[in-house]
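Asks: Turn this into a structure:
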Amino acid sequence: MSQVFARARADGRAVLVGYLPAGFPSVAGGIAAVRALAEAGADVVEVGLPYSDPTMDGPVIQAASDAALRRGVTTADVLRTVEAVAVTGVPALVMTYWNPIERYGVDAFARDLAAAGGAGAITPDLPPEEAGPWLAATADAGLDSVFLVAPSSTDARLARVAAVSKGFIYAASLMGVTGTRERVGAQAADLTRRVRAVTDTPVAVGLGVSTPEQAAEVAGFADGVIVGSALVKALLEAERAGADPGEAEVALRGIVAGLAAGVRRPEPSVPRG
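Replies: Down below sits the predicted model:
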């Protein structure tokens, strides 16, 4: 995944990371949706592992994840979804809370994720202090381990997270849960600056980005722009409107294309790198 960020930096732009949960609107529909992200311009695809007790997800992602769980999505389905992204040549990450990994088996999950072609995983509720077994498993499997920082993180905490993160560091743009917002907030640029003071690992900003204009704003100071709720919302609205899968996919591709254009015209703010 480091190569993706390096190429984008050489091109003077940020990386677009798109998120969708596996299994929504169905396993097959979710696979088609993540492939659409990869084909429409996402540089990295986050595949969400639906979980019954998400602490970071807002109402949009929760609604889709709950539907996927009710429809019987499994961890094996998540890995199949990862594989569908990987065959496109776009790196695929799993975004998962710790409990599903622990239940599956730490070493087994890392091994099977790598076998599916996954590039790594984001574990939002796993503290670095308790990540020893996971770091060992991901190192053995050749996976990137992505950890989160927030505006409330102390400088010492930023350094601790930076020391264990591989691929990139996920910077939450503000305090709270995921969801689209009218403004990303000035905290994101300051947090990015603080992270850069302790590491050369790329910084990708998430929580709140939903428009090409916001993507361009964040691309002006961050190495990556993470978009989730806006993409999930498109699938939810299509399902509620009774649209066929083809229509939903067209809508999704249009949103991703706009966001991809946004990260390619960054608004100068804090220099990347």
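
Asks: Going by C-alpha atoms from here, please, whenever you check contacts or count neighbours.
Replies: Fine.

Asks: Sketch out the strands for the stretch 151-273 of the chain, chain order is fine.
Replies: Counting by DSSP state E, counting those that start in this stretch, the stretch 151-273 of the chain has these strands, from start to end: 169-172, 203-206, 224-227.

Asks: any idea how far V73 is from E130?
Replies: 28 Å (C-alpha to C-alpha, to the nearest Å).

Asks: err, E249, not the other one
Replies: Taking C-alpha to C-alpha, one finds E249 at 20 Å from V73.

Asks: how about R9, secondary structure?
Replies: Taking DSSP: H, G, I helix; E, B strand; the rest coil as the rule, one finds R9 in the helix state.

Asks: doesn't F221 make contact with it?
Replies: No: contact criterion C-alpha atoms under 8 Å: R9 and F221 do not qualify, at 11.6 Å.

Asks: out of those two, which sits in the busier spot?
Replies: F221 (27 against 17; other C-alpha atoms under 10 Å).

Asks: One more, so I can put them side by side:
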Amino acid sequence: MSETGRIAARFAALKEQNRAALVTFITAGDPDFETSLEILRRLPQAGADIIELGMPFTDPMADGPAIQLASQRALAAGQTLPRTLEMVRRFRETDAETPIVLMGYYNPIYVYGNARFLAEAREAGVDGLIVVDLPPEEDEELCLPALEAGINFIRLATPTTDAARLPKVLNNASGFLYYVSVTGVTGTREPDVDAVRDALAYIRTATDLPIAVGFGVKTPQQARAIAEVADGVVVGSALVNAVRDSLDDQGRATDGTVSAVLDLVSALAEGVRAARQ
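Replies: Just a heads-up that it's a prediction; the model follows:
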């Protein structure tokens, strides 16, 4: 899968175009199933190259307030892991090429059953997993079974990942490496582009995997700056905030919810595509 799957194919195509990928994150089921599905289906046309679909969880410890609230909205609207997989199935009815990565925490997967989850995820059309609370020491738990099932297991590296830790992070990683550009939780600080450039140069001495950079990227200008140095730019909190800001007083979707997200994605995509010109 790591050599022939959608993620590898997308990064290879973008390398030929000499540009970075725009990786967009939304929370499945936020603010409700149908609205979230419509956003998901229209993300590629708006400019998303790879989609991270968040699996809502009650205790998202690595996420800042924006994504925590998105999880709460989705769970309140009845989103479950089976419904998240159903969203992927519905997306695949009209899009067979855009990579989808499920991102979240291990507890819902464990409760669902690892083997069952991996089989259904593969059948639904999931390309990769990011499970933020499963370290490399636990690879036998889910990482290796995922790879055997043909699903990339994407690791996170951070500014505190030192030379001793990096080989462990990279071992069994596939698809791409997600570099967390700032310390702390999602969406709370802006990335330092010079520091990111230096970090990526070092990491590239240890891996040929594409490296996507996220946490803190909110504007087209920031996306363009990161796209100058990275293989991918991940935007999450800004998009879930666009959902939040479009809701009515009861927290329900409005006529402007879908367009609020897609308009921001289009602007971010323009920023990414303007890099390396």
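
Asks: how far does stretch 170-184 of structure 2 stretch from start to finish?
Replies: 21 Å.

Asks: Check stretch 82-102 of structure 2 too.
Replies: 12 Å.

Asks: related to what we said a few turns ago, to D144 of structure 1, which of the strands of the stretch 151-273 of structure 1 lies closest?
Replies: strand 169-172 (10.5 Å; C-alpha to C-alpha).

Asks: so that closest one aligns onto which residues of structure 2?
Replies: With TM-score structural alignment applied, strand 169-172 of structure 1 matches the range 177-180 in structure 2.

Asks: Just say helix, strand or coil for the residue mapped onto I122 of structure 1 from structure 2.
Replies: Taking TM-score structural alignment, I122 of structure 1 has I130 as its aligned residue in structure 2. Taking three-state DSSP as the rule, one finds I130 of structure 2 in the strand state.

Asks: So which bit of structure 1 is stretch 197-207 of structure 2 matched to?
Replies: Going by TM-score structural alignment, stretch 197-207 of structure 2 sits over residues 189-199 in structure 1.

Asks: Would you indicate which residues of that stretch are buried?
Replies: Buried residues in stretch 189-199 of structure 1, counted by 16 or more other C-alpha atoms under 10 Å: 189, 191-196, 198-199.

Asks: Please produce CSV containing those, extended by distance to L259 of structure 1.
Replies: Shown next, in CSV, are these (distance: C-alpha to C-alpha, whole Å):
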residue, distance to L259 of structure 1
A189, 19
L191, 22
T192, 20
R193, 23
R194, 25
V195, 24
R196, 24
V198, 29
T199, 27
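
Asks: what about E130 and V73 of structure 1, which has more around it?
Replies: V73 (20 against 9).

Asks: who's in contact with the nearest residue to the more buried one once chain neighbours are set aside?
Replies: Spatially, and ignoring its direct neighbours in sequence, V73 of structure 1 is nearest to G23 (5.4 Å; C-alpha to C-alpha, 6 or more residues apart in numbering). By C-alpha atoms under 8 Å, 6 or more residues apart in numbering, the contact list for G23 of structure 1 reads 29-31, 65, 68-69, 71, 73, 77-78.

Asks: cutoff 7 Å now
Replies: Counting by C-alpha atoms under 7 Å, 6 or more residues apart in numbering, G23 of structure 1 touches 30, 68, 73.

Asks: quick check, it in a helix?
Replies: No: under three-state DSSP, G23 of structure 1 falls outside any helix and is assigned coil.

Asks: In helices only, show me the buried residues of stretch 189-199 of structure 1.
Replies: 189, 191-196 (DSSP state H).

Asks: With distance to Y97 of structure 1 as new columns, can these be given to me in a markdown table?
Replies: Rendered in a markdown table, the data for those read as follows (distance: C-alpha to C-alpha, whole Å):
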| residue | distance to Y97 of structure 1 |
| --- | --- |
| A189 | 26 |
| L191 | 23 |
| T192 | 24 |
| R193 | 27 |
| R194 | 26 |
| V195 | 23 |
| R196 | 26 |
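
Asks: Would you state the strands of the stretch 1-150 of structure 2 in chain order?
Replies: 21-27, 50-54, 100-104, 128-131.

Asks: wait, which of the ones you listed is closest to L118 of structure 2?
Replies: The nearest among these, by C-alpha to C-alpha, is strand 128-131 at 9.9 Å.

Asks: Quick one: map F147 of structure 1 onto structure 2.
Replies: Aligned partner of F147 of structure 1 by TM-score structural alignment: R155.

Asks: what about its match, distance to P56 of structure 2?
Replies: R155 of structure 2 is 19 Å from P56 of structure 2, by C-alpha to C-alpha.

Asks: Over to R19 of structure 2?
Replies: R19 of structure 2 is 31 Å from P56 of structure 2, by C-alpha to C-alpha.

Asks: between these two, which one's more packed in?
Replies: P56 (28 against 22).

Asks: Can you tell me what the more buried one aligns to in structure 1?
Replies: Using TM-score structural alignment, P56 of structure 2 lines up with P50 in structure 1.

Asks: Let me see the contact set for that match.
Replies: 21-22, 65, 68-69.

Asks: State the number of residues packed around the residue in structure 2 that L20 of structure 1 lines up against.
Replies: Alignment note (TM-score structural alignment): L20 of structure 1 maps to I26 of structure 2. I26 of structure 2 has 28 neighbouring residues, counting by other C-alpha under 10 Å.
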